[in-house]
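*Asks:* Would you be able to build a 3D model of this:
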Amino acid sequence: MSAVLGWIKSNLVSVIFFVLMVAAVVALPLLSRWLNTGVQEAMTERVSRYRELEKLEKTDVTVSSPAGGEAVSGTVLVNEKLLERYRAVSEAEAADATEVRTLALEHNRKGRGVILPRLFPEPPPAEREVLPERFHRQLEDAYAELLERVNAGGPPSPESVAEDLERHRAQYLSQILAKEVTDTLEPDEAEQLRDVLRKQRMSLYAAQAEGLGMYADMTALNVPIWQQARQPTPMELFQWQWEYWIIEDILLALSEANGEQSVQRAPVKRVISVLPFDDIVAAGGGEASGGAPSGGGSPGMGGGSRRGGGDETAAPKAKAANPSQEVKLDFSRSFTGRYSNPLYDVRWVEVQLVVETARLTDVLDALARRNFMTVIDVKLTPADHYSAARDGFFYGSEPISNVTLTVETVWLREWTAEFMPAAVRQALGVADPKPAAGG
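*Replies:* Alright, predicted model coming up:
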């Protein structure tokens, strides 16, 4: 043993190196495995962080338009600069949408209110019996004033024409033929007199036409008749008001088409009839109701709207308007697909006219410019100047046609609901206004 120790002492360096070599064979693989595990964990963490950064660089986002437009999807790098830009664009779109909404409301309303403010939406209890008749009188006055605004009137009355022709006949007999009124005329003299009186009659008709913008009178507007024995319902009263707004828009649009021209040169010669042919319940039919013209635009409501205010008990569920909600179109109703919904009501009106045939498009364009009105049906038949002249109408020399239009009109509830009686709100499914704070 002492010999071994002596050898080790004399060869200490060699022994140490030998021991280290043996230890390395055992320890180095273990150390390598430990170091490799640490490196792998570090690399895994780095890859994970890199992927997180990559996700931020390639984030899938879907952006909806504040104005209700179509949503846009894409892959972007989400950072503060992007968010600032998004906020700026969103605010600009929201401002544009608000401006469009305001302009649409102004275009539709045109500063209008109701004819008798004390009657709508609900009259004072002490005046419930007297205000309806007062409203009817003011409604008649409003229609008469509307005819004046569009410079409308009728042909000369038969009585005034007969009086003028009799006076002209007496003058012709005494001054040209040197005869008394009671004298018998020769055949050629009688023919001359008939020709003179025919020309004078046409001259009277032409002079009347020259002073008018169009032919129209109260009968063409189907003004409701007051029945003393029967008090109209709140729904009927509001319907009268609503129909005045409709007819006002129609007549003013036709007047705009004519401009300052007289009947002889204007595209619209005569307004034969303007008749809204759906009632309030039909107008508010919504998705579950017909409420639209049938048969390609002809009236399908079972008669004119002035037969009554509809069934006040048949009411859809009240819904609050949501301007950001999309209104789905239903093309089974008309080619526009529009129908009454919580945002707006659709009313149809039949308009019968005599129009210069070549300028019918001017009339259709004027209706579209005036308000949210769309012609959804047109019926055209030739008209005869001579037949019209027999009734006192002088239309000029251009070819004319009898035209029947079915016009779709749209009314934003944002302003009409303000005047709706409770029965109308119920019939249309309009939510009651929220009470004022503290009220």
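
*Asks:* drop to CA atoms for contacts and neighbour counts, all remaining ones
*Replies:* Fine.

*Asks:* List of residues touching stretch 121-129?
*Replies:* 118, 131, 418-422 (C-alpha atoms under 8 Å, 6 or more residues apart in numbering).

*Asks:* What about these, which are in strands?
*Replies:* Judged by DSSP state E, those include no members of strands.

*Asks:* what's the longest helix seen in the chain packed up against?
*Replies:* What stands out as the longest helix in the chain, according to DSSP state H, is helix 12-57. Applying 3 or more C-alpha pairs under 8 Å, 6 or more residues apart in numbering; DSSP states H and E, we find helix 12-57 packed against no helix or strand.

*Asks:* Which two among the contacts of stretch 121-129 are spaced furthest apart?
*Replies:* With C-alpha to C-alpha as the measure, no two of the contacts of stretch 121-129 lie farther apart than Leu131 and Glu418, at 18.6 Å.

*Asks:* Here is the second sequence; please produce its structure so I can put it next to the first one:
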Amino acid sequence: MKGVLGWVKKNLLIVVSVVLILVFLPAGWIFSSKWNASIKKAATDEFNKQKQALQRASSVKYTLPAVFEGEQTISESRAPNRAVTEFYARQKAARVEQVRDVVDRGTAFNRRDHGLLRPEFANFLPKAPSERMRRQLGLDLAEMVAGTVDPDGTIIRPSVYFSLFRSVNAGPPTAPEDLGASLQEFKTRETDNFVASNADGRISDEQSKRLEQELVARRLGEYAGKANTLSFYINHEAVLRDNTPGWTGVPEPRRTDVTDYPAVTESIGFVWHWDYWVIDDILTAIAAGNTDPATGAATVTGGAVKRVEKIRLSEFAVTESATESIDDLGGWGGGRDQGYSDPRLAGGSGAGAPVGATYTGRAGSTGDGAYDIRMVELTAIVAPQKLPQFFEALGRTNYMTVVDIDLSPVDVWADLNQGYFYGSDHVMRATMLIETVWLRSWTEQYMPDAVRSTLGLPPREQPGADGIEP
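*Replies:* Just a heads-up that it's a prediction; the model follows:
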């Protein structure tokens, strides 16, 4: 043993080398195997990468997206070809131009001739340059939309809606009291003639009965004559707000003896413009639906819609500070409650119109949406058999769809006593829910920041301080 240890001590370098060889040979084999695997994987990945690049270079996917409903997307993969590439580029550019043209036409159709009620309101919407300008133009707009009356209710400045009624040849019937004087004059004259022609100087029962029949005929003739000069019946009360929850309308006329009306903000001004555009479209469609294609005449007796009893609009209340909001109690009115309560727009909580999508599939608006929706409740006296021509006129006038309708009986004689003559058609009272669509591609230019915020849109700009120049 001493000899072995002695030899080891004398040949220590040899012994250490042998031990290291015995240890490193298996360890080297293990590590080299792992290293070879990693090198092999890296080489394989690089090969696959180069292979895919070559495949992509040898094949290009050409695609033409579908533009029209029912059209299929065209797609093919093939080797790169300049002629094919140029063909697809031209076709894609042509399709983009088609889409742009459709958008432009759709926007023009939706906008019609809508815009600011007066050119100077461009200094009010979307933002007045100063507080003084805001108050002055807000007051001008309020008097234009609501009109003004004296303490007795006599109209001093008519609402702009009276001009709208005239533009579609609509208006009230002949009031029975307005016929009283002329009918009494006729009755007196005819009575005198009968008395003068009778030997006893008295009017006979038969003559008295005939005179009454003539008076009825003359009254009916006056009513019928008026009906044939109007496209449909309507009065100012039909568009006024009636405080039905979830719905709104035109504000009451301003009284000259009231001086504490609150200032009108840009947001309220925008909503009033929007209300006007909606009502304009509805009345235009009624007149168009009542027009005889053969003669071009639009009359009460020949039309589908005889009389508009009420137009309500889904409420759109803009989120503003309490000092700026306009309430229904002595104010101009733009919303019943502070906050966003339009039942037909995203986030709405109103109780009037139904919530959710109708059968059209349009449920409202979102911050990134292309349109907004206002619902209209139209109550009218109609000829049911002619309603399809009114429905078609709605679609010809703008993006409007009837999504619900209820029919109920009408007391024709009671209406006739008030001057409403409907002709020979069978009539009923129809309560219709109409969906109207408004493209932001043109309405957004008039939206104040408060309206944009309510709709989920970013502000137009970030003003300093209170946002109004001193």
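
*Asks:* In the second structure, what sits opposite Leu364 of the first structure in the alignment?
*Replies:* Matched by TM-score structural alignment, Leu364 of the first structure corresponds to Phe391 in the second structure.

*Asks:* so what's its match closest to, chain neighbours aside?
*Replies:* Val402 (7.0 Å; C-alpha to C-alpha, 6 or more residues apart in numbering).

*Asks:* same thing with Thr284 of the second structure?
*Replies:* Val168 (6.3 Å).

*Asks:* Next: Leu141 of the second structure.
*Replies:* The shortest distance from Leu141 of the second structure to any non-neighbouring residue, by C-alpha to C-alpha, 6+ apart, is to Gly269 (7.2 Å).

*Asks:* Count the neighbours of the one you found for me.
*Replies:* Gly269 of the second structure is flanked by 25 other residues according to other C-alpha atoms under 10 Å.

*Asks:* Checking it next. Helix, strand or coil?
*Replies:* Three-state call for Gly269 of the second structure (DSSP: H, G, I helix; E, B strand; the rest coil): helix.

*Asks:* Next up, the contacts around it.
*Replies:* 125, 138, 141.

*Asks:* I'd say the first one and Thr443 touch.
*Replies:* No - at 11.1 Å, Leu125 of the second structure does not count as touching Thr443 under the criterion of C-alpha atoms under 8 Å.

*Asks:* These two: who's more crowded?
*Replies:* Using other C-alpha under 10 Å, the more surrounded residue of Leu125 of the second structure and Thr443 is Leu125, with 21 against 18.

*Asks:* roughly how far apart are the corresponding residue of the first structure for that one and Arg230 of the first structure?
*Replies:* Matched by TM-score structural alignment, Leu125 of the second structure corresponds to Phe120 in the first structure. Phe120 of the first structure is 19 Å from Arg230 of the first structure, where distance means C-alpha to C-alpha, to the nearest Å.

*Asks:* After whatever helix or strand Ser38 of the second structure lives in, which helix or strand is next? Please name it.
*Replies:* Assigned by DSSP states H and E, Ser38 of the second structure belongs to helix 12-58. Using DSSP H and E, the helix or strand that follows helix 12-58 of the second structure towards the C-terminus is strand 60-64.

*Asks:* mean deviation of that following strand from the first structure?
*Replies:* Superposed on the first structure, strand 60-64 of the second structure shows a mean distance of 5.9 Å to its aligned residues (mean C-alpha distance after the TM-score superposition for the first structure).

*Asks:* Tell me where the stretch 101-250 of the second structure has strands.
*Replies:* 148-149, 155-157, 170-171, 232-233, 247-248 (DSSP state E, counting those that start in this stretch).

*Asks:* Leu211 of the second structure: which of those strands is closest?
*Replies:* Closest among the strands of the stretch 101-250 of the second structure, using C-alpha to C-alpha: strand 232-233, at 29.7 Å.

*Asks:* what about that closest one, how far off from the first structure?
*Replies:* Strand 232-233 of the second structure sits 1.1 Å off on average (mean C-alpha distance after the TM-score superposition for the first structure).

*Asks:* Over which residues of the first structure does that strand lie when aligned?
*Replies:* Strand 232-233 of the second structure maps onto residues 214-215 of the first structure, going by TM-score structural alignment.

*Asks:* chain center to the matching stretch: distance?
*Replies:* 27 Å (C-alpha atoms, centre = their mean, to the nearest Å).

*Asks:* got it, and stretch 212-223 of the second structure?
*Replies:* 45 Å.

*Asks:* Just the buried residues of it, please?
*Replies:* 214-215, 218-220, 222-223 (16 or more other C-alpha atoms under 10 Å).

*Asks:* Then stretch 232-239 of the first structure?
*Replies:* Judged by neighbour count (16+ other C-alpha under 10 Å), stretch 232-239 of the first structure contains these buried residues: 232, 234-239.

*Asks:* Could you dump the contacts of stretch 121-129 of the first structure into CSV with distance to Asp188 of the first structure added?
*Replies:* Below are those laid out as CSV (distance: C-alpha to C-alpha, whole Å):
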residue, distance to Asp188 of the first structure
Arg118, 68
Leu131, 65
Glu418, 71
Phe419, 69
Met420, 69
Pro421, 70
Ala422, 73
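
*Asks:* Looking at those residues, state which has the most neighbours.
*Replies:* Greatest neighbour count in the contacts of stretch 121-129 of the first structure, by other C-alpha under 10 Å, goes to Met420: 23 neighbours.

*Asks:* I'd like to know how far the counterpart of it in the second structure sits from Arg100 of the second structure.
*Replies:* Aligning on TM-score structural alignment places Met420 of the first structure opposite Met447 in the second structure. Distance, Met447 of the second structure to Arg100 of the second structure, by C-alpha to C-alpha: 24 Å.

*Asks:* cool, and Asp449 of the second structure?
*Replies:* 28 Å.

*Asks:* And the strands in the stretch 251-400 of the second structure?
*Replies:* Using DSSP E, counting those that start in this stretch, strands in the stretch 251-400 of the second structure cover 254-255, 305-314, 371-382, 400-408.

*Asks:* give me the stretch of the first structure that the third one matches.
*Replies:* Yep, that's strand 371-382 of the second structure we're talking about. Taking TM-score structural alignment, strand 371-382 of the second structure hits residues 344-355 over in the first structure.

*Asks:* do the last one as well
*Replies:* Strand 400-408 of the second structure corresponds to residues 373-381 in the first structure, going by TM-score structural alignment.

*Asks:* I appreciate the help and will end here.
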